[in-house]
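S.K.: Any chance you can model this:
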Amino acid sequence: MDEDDERGCLEGGRQDSTVYCDGVQQALEDPEDQTALTSRLSVKHVVEVMQKFDDYKRWLVSEIGFEGMLNLPRSGKIDLRMSAWIMRKVKVKSRTIVIDKERVLLFALEDFHKIFGVPCGNRVVRGRDGEIKNTTIEFMKQTIGMNASPAHNLKVAENFITRDISEESSKIEKDCFQISFVIFVMGYVLSPGTKHEYMTIDFWGALANAELISQFNWCEYAVDNLMSAVMKVQTEYNNKAGTIHMSGCHLFFQIFLLDNIDLGIFNMRHPVFPRVQCFNQKRLRQMITMAQCKQRGVLTYVLGAVRPPDSVCYTRVVAMSHYVQMLHRWCLHRNNQYLACP
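M.R.: From the prediction side, this is the model:
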């Protein structure tokens, strides 16, 4: 048992914070919010599988632009209470985290790329470039071994990437390794669903030619699915659901928020990419501890100020400039309408 396991599942030493480790539900202890939260996002599992990769497999991963995944830190615990708190603050249309009226953080696809280092290409996964015939999909499934029951397709992908692959392997074996790797990391980290060892694979067209995988915008695909997950969480909270099964890469929100708020001595400079590699279990716990507090009995994660734009690497300074311009034009329009009234 490692140090993190010995410490248990609670993040930041707070006994009122609810955490679910790798999709396993724990007991709630927060008297103010008895909503149970679960998630299938599992960085730990992906890292454990990748640790067995040799140099050639790592090279194959780099060839398709997913080398950022090779930098994932081993982390078994994600504070789902924090993820849910942030997701409830997200405005989907404007792609913003609205902490309050004065503190608004805009995020973009480029920010997802900066955090995870996955391709942000020009081809659209769900667009025309990703169209594919059903016969081709069936051939790919059969080659990988997914032509049987789809109930555990992530396990099938995992089994394939653990096979022996070398320079002497056939091209189709190498291609299938790369295809299976994308399915594996999408299903466990970048765009997880809510079911055990299963995800809906609607991106076969982006995998059909392994040489073109890096040209697709996987950041867009992951963020779009994350926005759907946000809307689902917000709806279920509004409906006072007893249990919420969280999907999407909500870890993005945690890293993005912690990297953009003032945490004093825990503020990091941003010369290292992808950013996720800087957030090992110890660092993540420390930053969450520093951020977490209660205001009037309500749990919050942003007590202090937002960091100045010139101290972070993210695109929010550019986006905020555009946002302010749009708001200014809207105000002028409203003022003109008011002046025109009899």
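S.K.: From here on, just use CA atoms for contacts and neighbour counts.
M.R.: OK.
S.K.: Please, which helix or strand holds residue 86?
M.R.: Using DSSP states H and E, residue 86 sits in helix 80-87.
S.K.: try residue 38
M.R.: Per DSSP H and E: strand 36-39 holds residue 38.
S.K.: quick one: that strand to chain centroid distance?
M.R.: Centre-to-centre, strand 36-39 and its host chain are 16 Å apart (C-alpha atoms, centre = their mean, to the nearest Å).
S.K.: sorry, back to before: what helices and strands are in contact with the helix or strand following the helix holding residue 86?
M.R.: Going down the chain from helix 80-87, the next helix or strand is strand 90-91, by DSSP H and E. Under the contact criterion of 3 or more C-alpha pairs under 8 Å, 6 or more residues apart in numbering; DSSP states H and E, strand 90-91 touches strand 96-98.
S.K.: so what does the strand it packs on touch, helix or strand wise?
M.R.: Using 3+ C-alpha pairs under 8 Å, 6+ apart: strand 96-98 touches strand 90-91, strand 104-106.
S.K.: residues in contact with the last one?
M.R.: Contact partners of strand 104-106, identified using C-alpha atoms under 8 Å, 6 or more residues apart in numbering, comprise 94, 95, 96, 97, 98, 99, 315, 316, 319, 320.
S.K.: Could you also give me the structure for this second sequence? I'd like to compare it with the first:
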Amino acid sequence: MSLRGSLGMSTPDDDDDNGDVIKVHYQFSAMAVRRVVDALSPEEQDLIRSIGFGGLLHLTRYGKLDRHFYAWLVNQLVTAALALAPGVSGGPVFLADGAGAELPVTARDVHEVLGVPVGERPVGRDPTDADTAAVRRALGNMQPTLPVVEAVLGQRKARPSEGPMTQSERDSFGVAFVLFVAGHFLAPPPAGRREKVNVDIFHALGNPSPSEVRLFNWADYVLQELRHCAVRVLQQVADGCPKILLSGCLLFLQVLCYLGSKSSRFSAALSCRARIFFI
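M.R.: The predicted structure is shown next:
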């Protein structure tokens, strides 16, 4: 079974319940992040900029996004890496157009498109007890889950007249924001783990000061998850799975596809297919 052949090129109004042989599922949600961003105070926006995630403040509102097109895009990722351990960047990644042309994809591309830090320290490893304890402290000693971090992000809305944030509140807010955007937008996991945060980033949040958070390569972390997703989808297609589980920042691939269609390095085949999703 070929994902390219089975999915074809569906329109933005396609629905998974329309009788397609292959179902596509993901937890990616740009709107979840947009909802939080819309409610940020000027002080909270400045804090987000200070930790290097200011690009996400400009995230555009999107309507319904075509999951079959996303599955097609993931299937166009070409990676030299197979199974990668957490924290291992792996080989180069390319976005193919299905007609022989390949566009290199780098962490720098992620940085420029999404506006997240591209520091020198790698992101992504199994958390130590100390990492987990530090994150729990930042969240008020609560169990780290996506509902909890969203609640932390909204705490000050109930106390708007308390004045400037304390350092403890700033640390808590910064940790909660990064966990929230990682779980919903930058590197959401495959479907089926809706409330879990990305524990593999705990080590990068142990010291939530802006000078520390910006030192990590969050852009490469986004690329890592897309690489893992591409490997997993390739295996799911090879195994003839009726359900494709996507993960990672799918919107980045859509933007990259559009930008690639404008580049002379990419073939006209992708150009024609990409533009219909941006008109």
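S.K.: Quick check on the contacts of strand 104-106 of structure 1: which are buried?
M.R.: 95, 96, 97, 98, 99, 315, 316, 319, 320 (16 or more other C-alpha atoms under 10 Å).
S.K.: okay, now the closest residue to residue 167 of structure 1 other than its chain neighbours: neighbour count?
M.R.: In space, residue 167 of structure 1 comes closest to residue 56 once its chain neighbours are excluded; the distance is 7.5 Å by C-alpha to C-alpha, 6 or more residues apart in numbering. Residues within reach of residue 56 of structure 1, counting by other C-alpha atoms under 10 Å, total 12.
S.K.: ok, and residue 229 of structure 1, which helix or strand is that part of?
M.R.: Assigned by DSSP H and E, residue 229 of structure 1 falls in helix 218-238.
S.K.: likewise residue 62 of structure 1?
M.R.: helix 55-63.
S.K.: Residue 73 of structure 1 too?
M.R.: Using DSSP H and E, no helix or strand contains residue 73 of structure 1.
S.K.: Nearest residue to residue 246 of structure 1 in space, please, no chain neighbours.
M.R.: The shortest distance from residue 246 of structure 1 to any residue other than its chain neighbours is 5.0 Å, reached at residue 39 (C-alpha to C-alpha, 6+ apart).
S.K.: which residue in structure 2 lines up with that neighbour?
M.R.: Aligning on TM-score structural alignment places residue 39 of structure 1 opposite residue 26 in structure 2.
S.K.: Hmm, residue 247 and that match touching each other?
M.R.: Yes: if you go by C-alpha atoms under 8 Å, residue 26 of structure 2 and residue 247 touch, sitting 6.1 Å apart.
S.K.: between the two, who's got more neighbours?
M.R.: The neighbour comparison of residue 26 of structure 2 against residue 247 (other C-alpha under 10 Å) goes to residue 247, with 28 against 19.
S.K.: okay but the more buried one is in contact with residue 227, surely?
M.R.: No: with contact defined as C-alpha under 8 Å, residue 247 of structure 2 does not count as touching residue 227 (9.7 Å).
S.K.: For the residue lying closest to residue 11 of structure 2 once chain neighbours are set aside, give me its contacts.
M.R.: In space, and not counting its chain neighbours, residue 11 of structure 2 is closest to residue 66: 7.0 Å by C-alpha to C-alpha, 6+ apart. Residues near residue 66 of structure 2 by C-alpha under 8 Å, 6+ apart: 10, 11, 12, 13, 14, 15.
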